[in-house]
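Participant: can you look at this prediction? I've put the sequence above it.
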Amino acid sequence: GFDGSEVVYVDNFQPTETSTQPPVESCSDHQVVLTLTTDNYGSETSWTLKNSQSAVLFSGQGYESATTVEKSMCLADGDYQFTIQDEYGDGICCGSGAGSYTLMEGAKTLASGAEFAKSET
């Protein structure tokens, strides 16, 4: 038996060359992907995705200029409102670069655009 005077070390450490990748996040509902290409003033672009109670679920801002970013979102069944804004009011195309956005679920386009003034919903 153990009388408290013994010290037992158990070391199962096995160094390995491979790194463990974080688990891939799975989406059991609706996988929606926003692809946003900013114009020459990416910092002016922002967007929000709200649920039917007007709570912001996802948002983005502070982008670099003339850059494409993707944001993947997992959404349950329901109604949502996507709004993209340009702080200056000249949209994201075509006077200051060729920006655009596309919101897709699989191969289905839910929303897309480029030419708008201050915002588009």
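Facilitator: Okay, I see it. Numbers count the residues shown, from 1 in each chain.
Participant: only C-alpha atoms for contact and neighbour calcs from this point on.
Facilitator: Will do.
Participant: residue nearest the centroid of the protein?
Facilitator: Nearest residue to the geometric centre of the chain (C-alpha atoms, centre = their mean): K71, 2.5 Å.
Participant: which residue is the nearest non-sequential neighbour of it?
Facilitator: With C-alpha to C-alpha, 6 or more residues apart in numbering as the measure, L34 is the residue that lies nearest to K71, at 5.1 Å, once sequence neighbours are left out.
Participant: can you tell me the helix or strand for that neighbour?
Facilitator: Following DSSP states H and E, one finds L34 within strand 30-37.
Participant: thought the residue nearest to K71 was touching S72?
Facilitator: Yes: the pair L34 and S72 qualifies as a contact (C-alpha atoms under 8 Å) at a distance of 6.4 Å.
Participant: can you tell me the closest non-neighbouring residue to Q81?
Facilitator: Excluding its sequence neighbours, the residue lying closest to Q81 (C-alpha to C-alpha, 6+ apart) is K50, at 5.1 Å.
Participant: quick one, what contacts the one you found?
Facilitator: Shown here is K50, whose contacts under the criterion C-alpha atoms under 8 Å, 6 or more residues apart in numbering are V56, L57, F58, Y80, Q81, F82.
Participant: which strands and helices sit next to the helix or strand A111 falls within?
Facilitator: Element membership for A111 (DSSP H and E) is strand 108-113. The criterion is 3 or more C-alpha pairs under 8 Å, 6 or more residues apart in numbering; DSSP states H and E, and the helices and strands that strand 108-113 contacts are strand 100-105.
Participant: return the residues in contact with C93.
Facilitator: For C93, the contacting residues are D39, G99, S100, A114, E115, F116, taking C-alpha under 8 Å, 6+ apart as the criterion.
Participant: and the comparison structure, right after this:
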Amino acid sequence: MKKIFSFILLFAALFSFNRCENNIKGTNDLNYVTFEAPSIEVGVDLNGSTTSDVKVYTTQKTGSDRTFTINVLTDASTADPGAYEVPASVTVPANSNVGTFTVGISDVNIGENGSTLVLDIQSQEGVFKGDPTTITITQICPYNEVILNMNFDSYPEESYWDLTDADGNVVASVPAGTYADMEQARKKFCLTDGTYTFTMRDAYGDGIAPPGGYSLSFNGTVIASGDEFGTEDATTFTVP
């Protein structure tokens, strides 16, 4: 048994460049199935949806279809159940060692930090299976992505900000106290073409003491920054 498991580890390392060929040499007595990779990245447009094909591979080809059950490991996943659709199984066709299933992804509570979906192949008698795969889901901004980075001083609860459009409508904002007990914070804005005004504010009126401060960037270029700005620091900018 120990010899078999040692072989499985070796096989996992070699499988990536053998998986589309015929039966792997020396594996005639090993029935093994695994996901294409331990991790997969999927991006989805803000408020949009997408699909992603996921492959599974087996060591052997047989003369009939083989079906494997796919389970979502909900305790290990952070994705909202409403954000994904996963089929109950995947079929490896006859005379093949590759099966494909499609995962549907929607921007439901994904958030700026993304979320994860962990999938596993259900065990079945006579079949060794590989490790689960983790699908990392991230939001993609289809417009103009502007990024705010903040490094706070000893009073992060004093920092707050707002972003308004050309007509003065508030696009996004946070009140004072939002960043209590935080050392750093990051916020992404997905903005349509136009002119905006970003205003960094400090409730006490002395800004953010160095080495702390804030910066607003677009396409890798800093378009606003400051530290000891007093009560507020406003910058008007246009994207793209």
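Facilitator: On my side now, so go ahead. This structure is a prediction, so every number in the text was calculated from the model and none was measured.
Participant: still on that earlier bit, where does the helix or strand just after the strand holding A111 of structure 1 end up in structure 2?
Facilitator: Along the chain past strand 108-113 of structure 1, the next helix or strand (assigned with DSSP H and E) turns out to be strand 119-120. Across structure 2, the stretch matching strand 119-120 of structure 1 (TM-score structural alignment) is residues 232-233.
Participant: quick one on the thing from earlier: how about the residue nearest to K71 of structure 1, what's its match in structure 2?
Facilitator: Alignment note (TM-score structural alignment): L34 of structure 1 maps to L148 of structure 2.
Participant: and that match, how many neighbours does it have?
Facilitator: By other C-alpha atoms under 10 Å, the residues close to L148 of structure 2 number 18.
Participant: residues contacting it?
Facilitator: With contacts defined as C-alpha under 8 Å, 6+ apart, the neighbours of L148 of structure 2 are R186, K187, K188, F189, Y214, S215, L216, S217.
Participant: alignment lookup: V69 of structure 1 to structure 2.
Facilitator: Residue correspondence, TM-score structural alignment: V69 of structure 1 in this structure matches A185 in structure 2.
Participant: thought I147 was touching its match, still the case?
Facilitator: No: distance between A185 of structure 2 and I147: 10.7 Å, which falls outside the contact criterion (C-alpha under 8 Å).
Participant: counting neighbours, go ahead and name the busier of these two.
Facilitator: I147 (18 against 13).
Participant: got the contact list for that one?
Facilitator: Applying C-alpha under 8 Å, 6+ apart to I147 of structure 2 gives the contacts R186, K187, K188, F189, L216, S217, F218.
Participant: cool, T231 of structure 2 as well?
Facilitator: When contacts are counted by C-alpha under 8 Å, 6+ apart, T231 of structure 2 touches R201, D202, A203, Y204, G205, D206, G207.
Participant: who wins on neighbours among those?
Facilitator: The contacts of T231 of structure 2, ranked by neighbours (other C-alpha under 10 Å): first place G207, 26 neighbours.
Participant: now do the same for it: its match in structure 1.
Facilitator: When the two structures are superposed using TM-score structural alignment, G207 of structure 2 falls opposite G91 in structure 1.
Participant: secondary structure class for that match?
Facilitator: Per DSSP: H, G, I helix; E, B strand; the rest coil, the secondary structure class of G91 of structure 1 is coil.
Participant: now swap in P142 of structure 2 and tell me
Facilitator: Reduced to three states with three-state DSSP, the structure at P142 of structure 2 is coil.
Participant: how many other residues sit next to it?
Facilitator: P142 of structure 2 is surrounded by 14 other residues when neighbours are defined as other C-alpha under 10 Å.
Participant: could you do D77 of structure 1 as well?
Facilitator: When neighbours are counted by other C-alpha under 10 Å, D77 of structure 1 registers 7.
Participant: check T34 of structure 2 too.
Facilitator: That count, for T34 of structure 2 with other C-alpha under 10 Å as the rule, works out to 22.
Participant: what lines up with it in structure 1?
Facilitator: Checking with TM-score structural alignment, T34 of structure 2 has no match.
Participant: one more: D167 of structure 2?
Facilitator: Using TM-score structural alignment, D167 of structure 2 lines up with Q53 in structure 1.
Participant: tell me which element its match is part of?
Facilitator: Secondary-structure element containing Q53 of structure 1, defined by DSSP H and E: none, the residue being outside all helices and strands.
Participant: ok, it - contacts?
Facilitator: Q53 of structure 1 makes contact with no residue under the criterion C-alpha under 8 Å, 6+ apart.
Participant: could you do T197 of structure 2 as well?
Facilitator: For T197 of structure 2, the set of contacting residues under the criterion of C-alpha under 8 Å, 6+ apart consists of L163, T164, D165, A166, A234, T235, T236, F237.
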